[in-house]
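1. Give me a 3D structure for the following:
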Amino acid sequence: MNVLRLQRFGGAGFLLGFAAGGFFDGILLHQILQWHHLLSGMGAPPFDDLRAQIVADGVFHALMYLIGAVGLWRLLRARAALATPEAGRELAGHALVGFGAWHMVDAILSHWLLGIHRIRMDVPNPLLWDLLWFALFGVLFIAAGLALLRRHSRVAPGLYAWAAPAAAVAVLAAALAAARAPEDAAVTVVMRPDVPATALLNQLREGERVVWRSASGDVWVLSGVGNAGWRLYGHGALLVSGTLLPAGCAAWTRT
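-> Now for the predicted structure:
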């Protein structure tokens, strides 16, 4: 296998695994379990505001989209190398290393150096949860990846022929899931500052209700909307959680 091609090949697997690790973190911890948001540890204004938390999570996911896209591009450029017998094992190993590397970087940088969030913010001993997550999803995944990358692996290389399409599908599926809310989940809506509160209230349908709203009327939490929040973009919404339209975060940031 050409050395340069192998380098691009390995880099693609690492980036795809890294992006998958970020999506795993964002989907599971930010959205499903809601143990923390990206800036949950930043207690001072303006970072304690719900708008800032939403924007930060959106920017985080946008970064994972970018990293995943670069990984897919590099994989496409090195696609000729996928025909070699050891290709699947190499790609799977680098992807596992990338997945574990994300959790190590997140723990060291976000949890311990910057302190912008912890794995669990509502427990008396957050360090214990940090260490457990670091070991399970950081150390173990990197160890598994390095074991696959050993030249004399006892596992037949052909068993990993699925690695390239599986890595691409996993990142794309995670990216879509990160932007989609469960049907019964509450939906957060960020409105343009120049839109009156009645504009949103007039759009509520039967079964939809307001759970919470900010004093200024520009951030709302609604229940019963499910994945029908698309229509709110046409009535002054900059961001509707659970939709696949990323422009809302960018629009709010510009404002």
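
2. from here on, contacts and neighbour counts on C-alpha atoms
-> Will do.

3. Now do the residue lying closest to V221 once chain neighbours are set aside against R213, distance only.
-> Once flanking residues are discounted, V221 sits nearest to T188: 4.5 Å by CA to CA, 6 or more residues apart in numbering. Using CA to CA, to the nearest Å, T188 is found at 9 Å from R213.

4. now the other sequence, so there's something to compare against:
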Amino acid sequence: MTRTSATYNLWSGLLFGLGMIAFIDEVLFHQLLHWHHFYDKSTTDVGLVSDGLFHAFSWFSTIASLFMLAGLRKNHSFWLKRWLGGVFLGAGVFQLYDGVVQHKLMRIHQIRYVENVAVYDWIWGIVAVSMIILGGFLILQTRRGSR
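-> This is a model prediction of the structure:
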């Protein structure tokens, strides 16, 4: 395993994790549960447009990662454990960023508009940190190992 292919495995996983968790967020919390829009500081129409842009971003990230993955598979340099580490790390970092920066600092939306949002915030953060820890653990296991 070359250093370049190890890096590509990691980046492909990071982009896939970011795209996957953004897609899950968009479909579950925005579309199915109607808990919030990506941007809730304006009208519903603006919120829907922001959701569409967010959805497009998640798909661009996912598609880019899959092109990278196809190249890795073609060159027989795909490393599942490292890639999964990137997936969990990318998903966790995005979720932590969303929960801290977008929810609390920028206040462009909340997870859910209820009286006791702290419960949702804690669960959101714990899941994010758990994914980061799992991703970091998998990546560290592949630093000097072989496939």
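
5. Pull the contacting residues for the equivalent of F88 of structure 2 over in structure 1.
-> In structure 1, F88 of structure 2 lines up with L96, judged by TM-score structural alignment. Contact analysis of L96 of structure 1 by CA atoms under 8 Å, 6 or more residues apart in numbering lists F14, G17, F141, I142, A144, G145.

6. Ok, L82 of structure 1 next?
-> Contacts of L82 of structure 1 by CA under 8 Å, 6+ apart are G88, A164.

7. How about the contacts made by the closest residue to M1 of structure 1 other than its chain neighbours?
-> Closest residue to M1 of structure 1 apart from its sequence neighbours, by CA to CA, 6+ apart: A81 at 6.9 Å. Contacts for A81 of structure 1 were tallied using CA under 8 Å, 6+ apart; they are M1, R5, L6, F9, A87.

8. Pick out the most distant pair among the residues you listed.
-> R5 and A87 (11.2 Å; CA to CA).

9. Between those two, tell me which one has more neighbours.
-> The neighbour count for R5 of structure 1 versus A87, taken as other CA atoms under 10 Å, is higher for A87 (25 against 17).

10. now the closest residue to the more buried one other than its chain neighbours: how far from L75 of structure 1?
-> Once flanking residues are discounted, A87 of structure 1 sits nearest to A81: 6.7 Å by CA to CA, 6+ apart. For A81 of structure 1, the distance to L75 of structure 1 equals 9 Å [CA to CA].

11. try V55 of structure 1
-> 30 Å.

12. More neighbours: which of the two?
-> Neighbours per residue (other CA under 10 Å) separate V55 of structure 1 from L75, with L75 holding more: 25 against 20.

13. That one pairs with which position in structure 2?
-> Match for L75 of structure 1 (TM-score structural alignment): L69.

14. hang on, isn't F16 of structure 2 packed against G90?
-> Yes. Contact criterion CA atoms under 8 Å: F16 of structure 2 and G90 qualify, at 7.4 Å.

15. thinking again about what came up before, in this model W11 seems to touch the match of L75 of structure 1, though I could be wrong.
-> No. Judged on CA under 8 Å, L69 of structure 2 makes no contact with W11 at a distance of 9.5 Å.

16. before we move on, back to that, and the residue nearest to A87 of structure 1, how far from R120 of structure 1?
-> From A81 of structure 1 to R120 of structure 1 the distance is 42 Å (CA to CA).

17. Which positions in structure 1 sit opposite the helix or strand hosting L14 of structure 2 in the alignment?
-> Using DSSP states H and E, the secondary-structure element containing L14 of structure 2 is helix 3-24. The aligned range for helix 3-24 of structure 2 in structure 1 is 3-24, by TM-score structural alignment.

18. Going by neighbour count, list what's buried in the matching stretch.
-> 5-6, 8-24 (16 or more other CA atoms under 10 Å).

19. again, but for stretch 95-107 of structure 1
-> A95, L96, V97, G98, F99, G100, A101, W102, H103, M104, D106, A107.

20. got it, and stretch 96-114 of structure 2?
-> L96, D98, G99, V100, Q102, H103, I108, H109, Q110, I111, R112.

21. Any chance of those in TSV with secondary structure and distance to V119 of structure 2 as columns?
-> Output for the buried residues of stretch 96-114 of structure 2, formatted as TSV (DSSP: H, G, I helix; E, B strand; the rest coil; distance: CA to CA, whole Å):
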residue	secondary structure	distance to V119 of structure 2
L96	helix	15
D98	helix	16
G99	helix	12
V100	helix	14
Q102	helix	17
H103	helix	14
I108	coil	19
H109	coil	16
Q110	coil	12
I111	coil	10
R112	coil	10
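
22. Would you mind giving the secondary structure of L222 of structure 1?
-> Following DSSP: H, G, I helix; E, B strand; the rest coil, the label given to L222 of structure 1 is strand.
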